[in-house]
Every structure is written in structure tokens, then in C-alpha cells.
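**Student:** Okay, here's the prediction I keep looking at, along with the sequence it came from:
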Amino acid sequence: MTTPLLKEPRRFAPLKEGVVNTSGAPKLKGIVFDVDGTLCVQQNYMFGQMRSALNITKATDILDHCHSLPPAECEEALEKIRNVEREAMVLQEAQPGLVPLMTYLESKNLPKGICTRNFETPVNHLLSKFLEGKTFSPIVTRDFRPPKPSPEGILFIAKTWGFVGDDGKGLGEELIMVGAGAATVLLVNEMNAHLATHEHTDLVISRLDELIEILEKGFVGRIARGDEDDDLKGRAEGVLRDGKGEE
């Protein structure tokens, strides 16, 4: 069950030079991206192919199934889904607005990270094909355990960037990213439109470069920063990603 949300929206100070931060909102310190459906156009057909290769139903999580197998069988199953991803990566298309947004973020010296359930080869292929020279670090793939939708990968990125709480753990309150109390932005498409009104979606955009004007003027979400510790996995469905837990 989700915990009650307060009514104060998440805010970040305007990034545009010369704009006064009258709200006292914190400065945005970084942003994390998913891959499929976010940096590149969604390739949903992969999931059906993966399940067919593994002989599992849609009700079964692909990675959970692989990791439930004995070591040798697990590696064989993972290689089957890697083969699907290798074939799909040659058909990757850049998400509209991809390059303008990344160029803008670099002009503001904002660190950029990736947290995905893909393996590294398709991720590197996308970066070399569409974002050569752009820096993303760290890049968290499904080799990180536990993988998404657990927020642990996001918290690892925050800690790598030096954003930590008094307990020494990663702190996501001043980032736009998935989970951990951070602001969530849904890149909407026909597959995830139902999440546009979800209580854990702060903002909805239809293409990546719409985020530039939002950040320039000052990010204002529509839900509160509250005690959502019991709801992290629910929030892990949403930041700049396809809104599906399958990838």
C-alpha cells in the first residue's frame, strides 16, 4: 500500500542564467536516464521474443526467471536474451529531441547517468551511434544486482556522484531520476499513457527536448516530497523511461 503523499510539489531552481530562484528550490544536481523507450525509441517486440526463447509467459519477469535457474542454465538463458538484444540494437532509433537535450545538459555541467535492464552492448551501441562524445557515468546495467525496478542502482549512481546522506547511502532528493524520493518525468507514448495520471509521475513530456524549457524555468512537479520508503519500487517505474517494468 502506498503511503499518503503531501501536497507540496517537488521543485528545482531554474537553470536559466539570470533567473532569480524566488521559491528557494534546491539546485538540480544530476539526471539519470533509462535506455529503451527513453534514449532510443521503444522496441517492445523484444520482450515477446525473449519470453518465447525462454518459454515463459508474460506473467513471469524475464530477469527473475533467469536468476532463478542454476548457474549454468542461468547463463544460457541470459545469452538467449542477449541475442535478442543484439539483433534489435541494429534497429535502434534515437528518441526525438535526444541530442538537443544532452547538449543542453552538458552546457549546464549536469552529470548524466544511465540505469537500465539492458546489457552493456546495446547501451554502448546506442551511445556510439547517436551520442558520440557525450558523457554518461556511471552506467548501471542489469549486471548490477538487484536490477531495476529496485532503486538500488539509482542510489548507487547518486553515491558515485558524491550525493550521500548522513548514513553514507546514496541520496536522490536533488536529482531527477527513478525512485528514492527523486522527481519523476514520464516520457509518454501509446504504451505507457496510462501512467500519465499516476500518483508517482511528477511531469509528463512527449519528447526529450521539452525538458529543456522546463529546467530553464524551474522544475515544478505535481506531488510531494514525503515519506515514501514503502513505495520506492512503485516509483521505479517512471523517470524518463518507458514506464514498463519489463525492459
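**Tutor:** Looks like it arrived, so ask away.

**Student:** rest of the way, CA atoms for contacts and neighbours
**Tutor:** Fine.

**Student:** For the longest helix out of those in the chain, enumerate the helices and strands it packs against.
**Tutor:** Criterion DSSP state H: the longest helix present in the chain is helix 71-89. On a contact count with 3 or more CA pairs under 8 Å, 6 or more residues apart in numbering; DSSP states H and E, helix 71-89 meets helix 45-54, helix 62-67, helix 120-130.

**Student:** Reformat those as TSV; add mean neighbour count.
**Tutor:** TSV is the format used below for these (neighbours: other CA atoms under 10 Å):
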stretch	mean neighbour count
helix 45-54	16
helix 62-67	16
helix 120-130	16
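
**Student:** can you pull out the strands in the chain?
**Tutor:** Assigned by DSSP state E, the chain shows strands spanning 9-11, 31-33, 112-115, 139-140, 185-187, 203-205, 220-224.

**Student:** most packed of those?
**Tutor:** Highest mean neighbour count of the strands of the chain: strand 185-187, a mean of 25 (counted as mean count of other CA atoms under 10 Å).

**Student:** Quick check: the gap between the closest residue to Cys74 other than its chain neighbours and Arg142.
**Tutor:** Leaving aside its chain neighbours, Cys74 sits nearest to Cys66 (5.0 Å; criterion: CA to CA, 6 or more residues apart in numbering). Using CA to CA, to the nearest Å, Cys66 is found at 12 Å from Arg142.

**Student:** okay, now the one to match up with it:
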Amino acid sequence: MTALSHLRGIIFDMDGTIVDSGLDFAAMRKEMGLRSGVPILEQLNELSPGERAEMETILHRHEMAGADRATIIDGADRLLAALSDEGRPMAIVTRNSTETTAHTLSRLKIDHFFDIVICREDGPHKPDPWAILEICRRWRFAVDEVVMVGDFELDIQSAVNAGCPSVLYTEGKPPEQVPGADLATHVAVHLNDLYHLLAPGQDSI
């Protein structure tokens, strides 16, 4: 048994964790006239309704372009298939829109792996713990029976706020270079590391 193979459910972030849509957040902020270093959704909440609608149009264009070019991160499809074979439910929690998330998952033919998909329109978004707690409610699992897997500090902070274990996937980068590593229960540098944390088998993906 591996470190997290006893957990009943697995919650994934989408972009940067299982798919790569190549979104350039710096370019998005520049086009919208937003500040650097502050998440886009939080800045949109500061705008008037008219300004926000204008910015959301720009955001949607970038996200749809990302959905059209998105690719599966190498090994993620095999990881999902291995976990699915074990019968453990999986969910997605993303700050992306419902439309772009559905398009991405469907286009890459991985939507069938996920029991639940929660996007930014569905409720308070990460780092708020609402989505994790809502998934636990639907699955009827205790919060410490699930794990949140993501590539960004907001993913890990949402797990901390919910009270569940977490895995920071660094996409090959040294953990000390990735914000949130100090908060994560576990760190996976490569997809193989993530597999060995989550799956009971010892073979590589």
C-alpha cells in the first residue's frame, strides 16, 4: 500500500495538473489592465458589473483558445485509467468556467473519469474549501478520506482550509521553487511520483 492509496476519493485540479492548456496569465492580465501577481478572479470581483462583463469576455476568449489547444499532461491519462480501475471516484475542482472545462475534458476524452466537476460558477472557488466539502457531501465521505491534487498554491490552500490531505504536483520543478510546497501534505515532482503516492501498485505508469 502506498502513502495515499487508502483514501476513498481523489479530487484533481485540471489545468497544469492533468491537462496543459498553455494559458498565459501574464498576457491575460496585461490585456485586461489588471495587476500582476494577483489572481484574475479576485481582481474581477473588485470591478463594476460593466467592467467585469468586459473583462470576462476577454477571459472567456483566452480560456476557449486554451481549451482548443489543450493536451493531456504526459502520463495523466494512464494515471486516471489506473485509478479508475481501482473503483475510487474522482472529481475535478477548477477555477475555469463550466463551458471551457466541459470542452477541454470532452475534447481530450477524459470526462468519463470524473464523477463530479465543479467550476467557478458553481460556488466559492479555491482557496475557499466549499468545493471540496461539497464533493465530500455528495460522495458521503469524511473530509479526511479524500485528497486534493493540484499544481498551484490555491489548490493546496483549499485543502488546508477543508482539512483534507493534499499533493502538490510541481511538473518537474524543484519543490522549493513552487509556492504551496510548504503547505502540502505530499509533493510529487513527476507524474510517476503522483502514481506511487495514490495507487497501491508499484509499477510505473
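**Tutor:** On my side now, so go ahead. Everything numeric here is computed off the predicted structure, so don't read it as measured data.

**Student:** any idea how far the residue mapped onto Pro100 of the first structure from the second structure lies from Leu108 of the second structure?
**Tutor:** Matched by TM-score structural alignment, Pro100 of the first structure corresponds to Arg78 in the second structure. Per CA to CA, Arg78 of the second structure is found 13 Å from Leu108 of the second structure.

**Student:** what's the answer for Glu63 of the second structure, then?
**Tutor:** Distance from Glu63 of the second structure to Leu108 of the second structure, by CA to CA: 15 Å.

**Student:** Which residue of the second structure lies farthest from its centroid?
**Tutor:** Gly50 (29.0 Å; CA atoms, centre = their mean).

**Student:** got the contact list for the counterpart of Thr201 of the first structure in the second structure?
**Tutor:** Using TM-score structural alignment, the equivalent of Thr201 of the first structure in the second structure is Ala184. Residues counted as contacts of Ala184 of the second structure (CA atoms under 8 Å, 6 or more residues apart in numbering) are Ile156, Pro165, Ser166, Val167, Leu168.

**Student:** what about 7 Å?
**Tutor:** Ile156, Ser166, Val167, Leu168 (CA atoms under 7 Å, 6 or more residues apart in numbering).

**Student:** Please look at the first one and Cys164 and confirm they touch.
**Tutor:** No - using CA atoms under 7 Å, Ile156 of the second structure is not in contact with Cys164, being 9.5 Å away.

**Student:** Same drill for the two, tell me which one is more crowded.
**Tutor:** Neighbours were counted for Ile156 of the second structure and for Cys164 using other CA atoms under 10 Å; Ile156 has more, 28 against 20.

**Student:** For that one, list the residues it contacts.
**Tutor:** So Ile156 of the second structure contacts Gly150, Ser166, Leu168, Gly180, Leu183, Ala184 (CA under 7 Å, 6+ apart).

**Student:** The residue farthest from the centre of the second structure pairs with which position in the first structure?
**Tutor:** Per TM-score structural alignment, Gly50 of the second structure is aligned with Ala72.

**Student:** Distance of its match relative to Arg145 of the first structure?
**Tutor:** From Ala72 of the first structure to Arg145 of the first structure the distance is 18 Å (CA to CA).

**Student:** Show the contacting residues for Arg86 of the first structure.
**Tutor:** Pro122.

**Student:** quick one: stretch 26-41 of the second structure aligns where in the first structure?
**Tutor:** Counting by TM-score structural alignment, stretch 26-41 of the second structure corresponds to residues 48-63.

**Student:** shouldn't Ala77 of the first structure be in contact with Cys66?
**Tutor:** Yes - because the distance of 5.8 Å satisfies CA under 7 Å, Ala77 of the first structure is recorded as touching Cys66.

**Student:** which residue in the first structure lines up with Leu168 of the second structure?
**Tutor:** In the first structure, Leu168 of the second structure lands on Leu186 (TM-score structural alignment).

**Student:** ok, how many other residues are close to the closest residue in space to Gln49 of the first structure that isn't next to it in sequence?
**Tutor:** Closest residue to Gln49 of the first structure apart from its sequence neighbours, by CA to CA, 6+ apart: Val84 at 6.9 Å. Val84 of the first structure sits with 17 neighbouring residues when counted by other CA under 10 Å.

**Student:** Just give the nearest non-adjacent residue to the aligned partner of Ile118 of the second structure in the first structure, would you?
**Tutor:** Counting by TM-score structural alignment, Ile118 of the second structure lines up with Val140 in the first structure. Once flanking residues are discounted, Val140 of the first structure sits nearest to Cys115: 4.6 Å by CA to CA, 6+ apart.
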